[in-house]
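S.K.: can you look at this prediction? I've put the sequence above it.
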Amino acid sequence: MFPKYDVIVVGAGHAGCEAAHAAAKMGSSVLLCTMNMNTIAQMSCNPAMGGVAKGQIVREIDALGGMSGIISDKSMIQFRMLNRSKGPAMWSPRSQNDRMRFAEEWRLALEETPQVDFWQEMVTGLIIKEKRVVGVKTGIGIEIAAETVVLTNGTFLNGIIHIGEKQFGGGRTGESASKGITEELVRAGFEAGRMKTGTPPRVDGRSLNYSKMEVQYGDQNPEKFSFSDETHPLKEQKSCWITYTNKEVHETLETGFDRSPMFNGRIQGLGPRYCPSIEDKINRFAERERHQIFVEPEGWNTVEIYVNGFSTSLPEDVQYKAIRKIAGFENAKMFRPGYAIEYDYFPPTQLKLTLETQLVENLYFAGQINGTTGYEEAASQGLIAGINASLKVQEKDPFLLKRSDAYIGVLIDDLINKGTEEPYRMFTSRAEFRLLLRQDNADIRLTELGYKIGLADSTRLEKVLHKKEQTARLINDLKQKKLNPEIINQGLENIQTATIKEKITAEKLLKRPQITIEVLKTLDTELNQYLEKFEKDQLEQAEIQIKYDSYIEKEQQMVDKLSNMEDYIIPQRFDYLAIPALSAEGKQKLHKIQPETLGQASRISGVSPADLSILTVYLGR
């Protein structure tokens, strides 16, 4: 009935979709298995993509040739560039999206990818022979052969949904949990754990009083995620709103704490530290009298509203009473209550940097199965797993991203070397080279790499090469172009920055905090005419590189120093237990994780500088 596939992807969420698309685009035959074809790429939580550090990840996925950026652009209803008041390392694109359109666009994109086949059914087990995966088993007893398998099960593995004292099996509300895979992997020697996440109630937007809330508009000149010409910035946007909880809301919620699965011990898994439930916020921050609530539309043509900041697993009657005490929500009608979901995950220290498991060859894990939270984190892992599964089938070298290459590299390196006991979320603070890993230069960093593996196409490559060439030309010309004090001093006075006594280069002037490319245009007519020849992204790139030149150079020097350790390969199956001078913890962690390079070994939690010195000397011998 089925041919043997190069890659079988189990699960069609954000990770599964990226994995299937990447592997197929690189020439592999792919079967995407999902329990429900109608929920492919469903936004289970908030209808938004990007945000702090997450926006950088979406741009990196796009630069490599993935689809999350394009899908986000096509389904966008609002765009905002966060942290514009800070330096460019912190700028983070974020979009509100039409939930239904997002899922539809992903499904259409996959259906338009010839190498992707679909099968709607629960995968209940794996076929493993001699520590190598060779296929999957389904609920109705079908066995499908494959060279590689990518598991992207999200919150479905033995998922349990909690609403107050009620609990029932489910991977999402209205969908059944996935059974069988965890038990099989544990029998194969894998360590498993439990995590939890939650979601807020959804309400009827027609029942809200927006005059009592603060409106939150999109950017005046909205941008987009994708570097390609396939999508365009929004011409029209939908607004969001902000309101706040209050003392009365908190007191009402507290009446249900005795029935909360969070507090009475029914939920064992740890939840996301940086996205706590409303009851957790009240409990942990008792001194605060209010908490921010973001009121987010779920699409262009629906009245459904996502109540961001009100995630809860309290009884539905308590949720309903409390939400109606929020300003603007006095007459709110609830579509469905919030809930918590508990699910199985596998500590990611059991993986290689390719996201292939150490215990079973040709088996890859991506997304929440690895202990992460967030669409963007999941999608990036799916992309890397799909790429490496395809390369493994083709018997080519694996595709690895270092911490200095991308936020995706930071994410995977953190997971494998440090592990995680709570849902992992990406932040800019996790990246030590964040000035190099900006959202604006993701294409410059990664598109050539994506092209080399057959994922990014030649049009993408030509576009990024042109951008690099034009940016370099512009920077060089700004270094040569001298500005006359008689022409520009009046303009400098107008913006309250020091005037000049002699000619100065445009590049030197641009280093001043008050001066931007747009300001330069107003100072000199001739310079303005020259700058108008360049595209917006080229001008932005030149400005950032000039303003932060010395900082970028210092960061690059740090990368170069560390690269020697990254390039020092440790032999496979190296026997760390045979080195008596290593600390007991160092031996244990190195033996478990089996780092591939000295650089990776240096970042493993529990491996001390002394352990590293001993290992370096031992390898040198």
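M.R.: It's in. Numbers count the residues shown, from 1 in each chain.
S.K.: from now on I want contacts and neighbour counts done on CA atoms only, so please keep to that.
M.R.: OK.
S.K.: got the contact list for the residue nearest to the spatial centre of the chain?
M.R.: The centroid of the chain falls nearest to residue 376 when counting by Cα atoms, centre = their mean (2.5 Å). Taking Cα atoms under 8 Å, 6 or more residues apart in numbering, we find residue 376 in contact with 14, 49-50, 54-55, 57-58.
S.K.: which stretch of helix or strand covers it?
M.R.: Assigned by DSSP states H and E, residue 376 belongs to helix 375-393.
S.K.: second structure follows, compare the two:
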Amino acid sequence: MSYTYENYDIAVIGAGHAGCEAALACARLGLKTIVFTVNVESIALMPCNPNIGGSSKGHLVREIDALGGQMGKTIDQTFIQSKMLNKSKGPAVHSLRAQADKHDYTEFMRRTLENQENLTVKQAEIVDILTEDGHVSGVVTHTGGIYPCKAAILATGVYLKARCLCGESITYTGPNGLQAATHLSDSLKRLGIELVRFKTGTPARIDKRSIDFSKMEEQFGDETVVPFSFTTNPEDVQKDQVSCWLTYTNEKTHEIIRSNLDRSPIYAGVIEGVGPRYCPSIEDKVVKFADKNRHQVFIEPEGNYTNEMYIGGMSSSLPEDVQYRMYRTVPGLENARIVRNAYAIEYDCIPATQLKSTLEFKKVEGLFSGGQFNGSSGYEEAAAQGLMAGINASMKLLGKEQIVLKRSEAYIGVLIDDLVTKETHEPYRMMTSRAEYRLLLRQDNADMRLTPIGHQVGLISDERYEALLEKKAMIEKEIERVKHVMIGGSKEVQEFLEAHKSTPLKTAVSLAELIRRPELSYEILEPLDKEREPLPEGVIEQVNIHVKYEGYITRQLRQVEQFKKMEVKLIPEALDYNDISGLRIEAQQKLSAVRPHSVGQASRISGVTPADISVLLIYMEQFNRSHRKETV
């Protein structure tokens, strides 16, 4: 017998990084929300590397925070080491990365969910999505409970029909031996949703007491920690940090792997799913990069109160006996004791081209999706999608305009546009190279770009928004000031420039002109700036970047204006691509499947050529003209 429980506005299925952001966003926007998880112990679980951020991923976390999400706040409270990556390069690729205490991270996020108004946490496996007239009407648990709802968000991660592989051993579980969700896939297929199999993996965890760190290179965190959240007081994140360690594989390691490839599920044909190209197993590295005689191995603590150490760079699905021999060839791991074996996990997910740019399914109204289930990889990519799915499900129910971030507005916009537009044949990973306008989409200005949108949605308080407007005004005022402050060629100035290996002045120049010199900066020039008043660190950073890179920024802004011309050319929903005789058959098929909302999005679909876009533009003009006549 089935029982019907109280009604909810939104049901979130899964409480990983996507589900947490989705559920919190919905509840904070006033929607009565319930989030389901197969195990409350797995809320915001970090089954792979316990870190947040990294190259391009740090941008995503900053953007999540700027929109009113939770991930940045949580890692600021629970990190054990923090480092700004790529500091020797330009600001466009600076990326914050923090090692988390994985237990504390999970606990902090769980407390946040459990104490959020309008949000209910429920441990249960969802086995069915109910619909009425093509619209979501409820969800059903494995124990027969029916929870009516107006919208649902799929955030199932790697749990759908999951199985873990370690050599010849196969267990039908989710990560870390947690229960898999084995029934929902069939329900989704009945709704006409296409599923595919992807796989990912994780390395072994090794007992810290069995590691000889004297044979490794110690890796320290930054002396001055920069927080992820724009709301975190920088003074609150200055604390003692733990060390990580660097070592390397060698030819002996590689020989053991090569001689046992037939026992790897990846090469024995046992694994059906497609793995991530940009985070390969150690077997893949040895085979595909046969010319390399060593690979980096990062030894990273899983937390303050555990001896488990994560062996980054050596994920594997080789049998346990091979893992022992392989790991013990690495300097410092000669006597390693494995606490948890490395394994591969494969799972059901979707080609995300089935989704609108709002992350709502095209075939099922009110059904949204976010996270690894959409064919992506990584905690940060998942959280970003979960936040946007939560926002858009809420906006739909509240009768407000849904939010689609442009590629020129955010890394999140690039991420979602790539997923819903391009065919993804492997787990998608965010990279700075995917963003066409990365000088504009820096992590340092995520608040300037996205906090107004978060405020418009309702996730950013008036107080935080007013603080942003004040910061913006200070930046603009200071930029104007440094353009008009003139520095002459006095003895003091010439000696200062010589000390910083900078060309002496022949005539007076503006402070802005000096800031633009590669060897100088706003901060370095402080002794020459007699009129300067104290400013917040965030304002100083923005002034320096804006002045130093003004020419490049202006050029990218012009490119964005060109980009917008294609993005605002909206394609009529009623348009039938099969009626466009000039389109190639492949383009007709791809455009019909994806149904892009704009010409810009259509141009990014794999298999659609510039010639196809030209034909489409001509047809659209004729289509719109004929429809205008019909309405007259």
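M.R.: Structure's in. What do you need? Predicted, not measured: the structure shown is a model, and the values here were computed from it.
S.K.: so where is the following helix or strand past the helix holding residue 376 of structure 1 in structure 2?
M.R.: Moving toward the C-terminus from helix 375-393 of structure 1, the next helix or strand (DSSP H and E) is helix 407-418. With TM-score structural alignment applied, helix 407-418 of structure 1 matches the range 411-422 in structure 2.
S.K.: now do the same end-to-end measure for stretch 341-354 of structure 1.
M.R.: This stretch, stretch 341-354 of structure 1, spans 28 Å end to end (Cα to Cα, to the nearest Å).
S.K.: could you do stretch 116-129 of structure 2 as well?
M.R.: Across stretch 116-129 of structure 2, first to last residue, Cα to Cα, it's 25 Å.
S.K.: the residue nearest to the centre of structure 1 matches what in structure 2?
M.R.: By TM-score structural alignment, residue 376 of structure 1 lines up with residue 380.
S.K.: separation between its match and residue 234 of structure 2?
M.R.: From residue 380 of structure 2 to residue 234 of structure 2 the distance is 22 Å (Cα to Cα).
S.K.: could you check how far stretch 49-59 of structure 1 is from the centre of its chain?
M.R.: On the basis of Cα atoms, centre = their mean, to the nearest Å, stretch 49-59 of structure 1 sits 6 Å off its chain's mean C-alpha point.
S.K.: so which bit of structure 2 is it matched to?
M.R.: With TM-score structural alignment applied, stretch 49-59 of structure 1 matches the range 52-62 in structure 2.
S.K.: can you give me the end-to-end distance of the matching stretch?
M.R.: By Cα to Cα, the extent of stretch 52-62 of structure 2 from end to end equals 11 Å.
S.K.: and residue 297 of structure 2, which of the three is it?
M.R.: Three-state assignment for residue 297 of structure 2 (DSSP: H, G, I helix; E, B strand; the rest coil): strand.
S.K.: any idea what it aligns with in structure 1?
M.R.: Per TM-score structural alignment, residue 297 of structure 2 is aligned with residue 293.
S.K.: just residue 151 of structure 2 next, same as before
M.R.: Counting by TM-score structural alignment, residue 151 of structure 2 corresponds to residue 148 in structure 1.
S.K.: surely its match is in a helix?
M.R.: No: counting by three-state DSSP, residue 148 of structure 1 is located in no helix; its state is strand.
S.K.: picking up where we left off before, now secondary structure, distance to residue 303 of structure 1 and neighbour count too, for the contacts of residue 376 of structure 1, in JSON lines please.
M.R.: As requested, the contacts of residue 376 of structure 1 are exported to JSON lines (DSSP: H, G, I helix; E, B strand; the rest coil; distance: Cα to Cα, whole Å; neighbours: other Cα atoms under 10 Å):
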{"residue": "14", "secondary structure": "helix", "distance to residue 303 of structure 1": "25", "neighbour count": "30"}
{"residue": "49", "secondary structure": "strand", "distance to residue 303 of structure 1": "20", "neighbour count": "24"}
{"residue": "50", "secondary structure": "strand", "distance to residue 303 of structure 1": "23", "neighbour count": "28"}
{"residue": "54", "secondary structure": "helix", "distance to residue 303 of structure 1": "27", "neighbour count": "26"}
{"residue": "55", "secondary structure": "helix", "distance to residue 303 of structure 1": "26", "neighbour count": "24"}
{"residue": "57", "secondary structure": "helix", "distance to residue 303 of structure 1": "30", "neighbour count": "31"}
{"residue": "58", "secondary structure": "helix", "distance to residue 303 of structure 1": "27", "neighbour count": "32"}
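S.K.: kind regards, and thank you for your time.
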